[in-house]
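>>> My questions concern the predicted model and sequence given below.
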Amino acid sequence: MTDARWTRRRALAVTGAGAALGGLLPAGRAGESSRPTSATDFARGVLAGFDHHRLVAIGEAHGQQEHGDALQLLLADPRLPEVVDDVVVEFGNARHQPVVDRFVAGGAVDDATLRKVWRDTTQSPAGTGDQPIREQFFRTVRAVNWTLPPQRRIRVLLGDPPIDWSKISTQAQVDALLEQRDAFAASLVEREVLAKGRRALICYGSGHVLHGSADHVVALIEQRTGSRVHVIVSGTHPRLAGHPRRTVIPCAGTWLASVDAGQFMDAPPLCGQPLGKVADAVLYLGRPSDLTRSLWNPAIFLDPVYWAELRRRNAINGNHLDLEQYRRQQPIGWSEGPPAGCG
């Protein structure tokens, strides 16, 4: 029987379409070290991953402000363009790849056209992408590239299948594309990154980037190409509280290797699996009580044209979503109650 606390928001955290990680665990056994000596700051932890891998994946905490902040700082680090050629993102419709290529290279793109990149994904209308951290991501890459010669500019690869909402009229059409999400992204990485001898940062929901996670992005890449991906997932734990925020701690050789991944990530489907089996390192962003949400401006949804399109998409999906929530102010706190845990 499914635990009632295993909410849709928690499920989305694992599948990569919604919230983030944040499960808590009891304190460890006496005598165990809770501060691995190899812990490092976020940028250094990511850069170190590229020492032995062409691909580094960050299990994203969707909609979490602190995760967005950490990503902004990483993108702005002057060392990143030395080791990263591409950033592959889940929150962008591949149909608009030419738009993003032009924008991040410094070209002129009007706001209405740019917004379609994150608004017109397969996750709409449940995930509109209207949180400020989404637009900030693309604008940060553009600003970073402005300082770089063309051959060193970072390219953003849009990993969501190229859905054309103007031609969608049934949920079956959407479902067909939803089923392709991970395979599409894996093929994109193979074609645009590995086949061209490039290196990429992969920013996807944590469920998509875990080692051995069935038919998800990282597992598919590793199965098809033999290329090992360095996986960093975000999460929290009382024993990590002594670390500075935005710290990366490796799993290998530390107590994190044996932690139950389902409890650590507050994801019951992963219960019983050691964290060290599915991830290589952890990004600590702070205690649950310190974490916040990146919230959209409710006024966005007063645009009658945009609102009508969201209502149309919701009707296609059987009107399962309460769209009015978008027009209401939401609570800023991240924690939504006790973790589901592993029973």
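Everything's here; your move.
>>> contacts and neighbour counts: CA atoms only from here.
Fine.
>>> just checking, next helix/strand downstream of the longest strand seen in the chain?
In the chain, with assignment by DSSP state E, the single longest strand is strand 86-93. As assigned by DSSP states H and E, the chain's next helix or strand after strand 86-93 is helix 97-104.
>>> what is the orientation angle of that next one with strand 86-93?
Using axes from the mean of the first three to the mean of the last three C-alpha atoms, to 10 degrees, one finds that helix 97-104 and strand 86-93 are set 120 degrees apart in direction.
>>> Go ahead and measure how far the longest strand of the chain is from the middle of the chain.
9 Å (C-alpha atoms, centre = their mean, to the nearest Å).
>>> Can you tell me the closest non-neighbouring residue to the residue nearest the centre of the chain?
Central residue of the chain (C-alpha atoms, centre = their mean): residue 60, 2.8 Å from the mean position. Spatially, and ignoring its direct neighbours in sequence, residue 60 is nearest to residue 205 (4.6 Å; C-alpha to C-alpha, 6 or more residues apart in numbering).
>>> hang on, isn't the one you found packed against residue 57?
No - assessed by C-alpha atoms under 8 Å, residue 205 is found out of contact with residue 57, at 9.7 Å.
>>> ranges for the helices of the stretch 201-343 of the chain?
206-209, 217-225, 261-264, 275-278, 304-316 (DSSP state H, counting those that start in this stretch).
>>> take a look at this one as well, against the first:
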Amino acid sequence: MSLLRRFVLDLGSSRLCQRTKSLPLLVLSLFWITGCEYLPHNPDLALSDDELTALRQAAIPADEGILSRFHDHTFVGLGDYHFNEEFMSYATSLVVSDEFVSRAQTVIVEFGNAKFQPLLDSYIAGEQVSRGEMLNVLRGSVFFTAWMPDVYADFFTAVRKANLSRPAHLQIKVVLAEQAFDWQQVKDSEQWQQAASNKVDGFFATVEKVIKSQQKALLIFGAFHLLRIPEGVSKALPDNELTLASRLLRHYPGALYSVWPMAQPEIIEALQPLSGKRLIDAQQPPFSALRFIDLMPKARYRLGKIDSRNAPVSALFDAMLYVGPTQRRTLFPKAVIDERLWVDEMKRRVQLMGGPLESKFTQILAESEQFYR
């Protein structure tokens, strides 16, 4: 892909196309050829009324659809949408259900690293570990800022409560996917960058241990980790450039069934009046042929990195999870803001991260402090 085209794809917006009338003809021509036809637009479920009706009728209860996939897959992957709590709330209710433990009893999660596995094991087994101590599992993660909303700590607490009500052989095991990492030992950005760049390697190593132990497991990761790279693109890439999903499927074909969380308000409105939590098959027409970028234009940058801007949903994931109306709340909980020593430590860490991550943290922190005044 040319540098000019990549620049336009990554930085463009539909408003730029509206302004091109004032550009010289040559520049206008280059801009249209390289970018305008791909520039983002509002999400659109481009189906007729009849097709939408058929899609709604074909959607099945989410619990049934997800749990049934353990029959012929080792892993079912649920995509998390950071700061959009409805999806983690759903995952929590699924994991603590009796139906889940009858199919699988292991959950592998992105939010926490292996250094804190013994602490988490003790906590969810009901031992004398406080919720405050348990928070170190989340705070010790490489990308800890993503896991500050209460819903992630609530997940561990719900598992603990469920385990206390069940015999040992029916208790849920939670595996932390990150390799061991210690923020107290990080003194410069290079150390953090190394951990961040090796993150997916750690994920894969953790998942591979589970598959070799012949266990079935639910994966809960940021949704883009569970996005498949289309085969025509992925076969030319080395392991370290693949998503977790594509890397897993390269080494263990057929092992993973991946579920994308649908949070775009325009799409949710088009799907109503679906009742309850529903699963929509991404492999069946007419949904299968839709371009993912039309459902989620904000994904253009991620899709561009894997040369998949025009990929249909059927090439990227197996099903879409509908949980009803959702809301993205980019605020830290009040308890986090009130703990000033922890806020100072977060500031130290994000200064080492730098770039967009530091800028985003600073924005969320300022908005949170303003909100709780």
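Yep, that arrived. Everything numeric in this text was worked out from a predicted model, so none of it was measured.
>>> Looking at the helices of the stretch 201-343 of structure 1, which is nearest to residue 165 of structure 1?
For those, proximity to residue 165 of structure 1 was assessed by C-alpha to C-alpha; helix 304-316 is nearest, at 8.3 Å.
>>> The residue nearest to residue 60 of structure 1 maps to what in structure 2?
Aligning on TM-score structural alignment places residue 205 of structure 1 opposite residue 222 in structure 2.
>>> what's the answer for residue 272 of structure 1, then?
By TM-score structural alignment, residue 272 of structure 1 lines up with residue 310.
>>> How about residue 24 of structure 1?
In structure 2, residue 24 of structure 1 lands on residue 43 (TM-score structural alignment).
>>> For residue 89 of structure 2, see how far away that match is.
Distance from residue 43 of structure 2 to residue 89 of structure 2, counting by C-alpha to C-alpha, to the nearest Å: 25 Å.
>>> Distance of the counterpart of residue 312 of structure 1 in structure 2 relative to residue 101 of structure 2?
In structure 2, residue 312 of structure 1 lines up with residue 348, judged by TM-score structural alignment. Distance from residue 348 of structure 2 to residue 101 of structure 2, counting by C-alpha to C-alpha: 41 Å.
>>> Pull out the buried residues from the helix or strand encompassing residue 13 of structure 1.
Using DSSP H and E, residue 13 of structure 1 sits in helix 8-15. By 16 or more other C-alpha atoms under 10 Å, the buried positions in helix 8-15 of structure 1 come out as 10-15.
>>> try stretch 147-158 of structure 1
153-158.
>>> In terms of distance to residue 85 of structure 1, which of those ranks first?
Among these, residue 154 lies closest to residue 85 of structure 1 (C-alpha to C-alpha), at 5.2 Å.
>>> Let me see the ranges of the strands in structure 2.
Assigned by DSSP E, structure 2 shows strands spanning 60-61, 75-80, 106-113, 173-178, 217-222, 256-261, 278-281, 319-322.
>>> quick one: the third one to strand 173-178, angle?
To tie it back to what came earlier, the one meant is strand 106-113 of structure 2. 40 degrees.
>>> Mean deviation, strand 106-113 of structure 2 versus structure 1?
Following the fit onto structure 1, the mean deviation recorded for strand 106-113 of structure 2 is 1.0 Å by mean C-alpha distance after the TM-score superposition for structure 1.
>>> Show me the contact partners of that strand.
95, 137-142, 144, 147, 152, 172-181, 203, 207, 215-222 (C-alpha atoms under 8 Å, 6 or more residues apart in numbering).
>>> That strand corresponds to what range in structure 1?
With TM-score structural alignment as the criterion, strand 106-113 of structure 2 aligns to 86-93.
>>> quick revisit: which one, of the helices of the stretch 201-343 of structure 1, ends up nearest to residue 95 of structure 1?
Per C-alpha to C-alpha, nearest to residue 95 of structure 1 of those: helix 304-316, 17.9 Å.
>>> With that, I have no additional questions.
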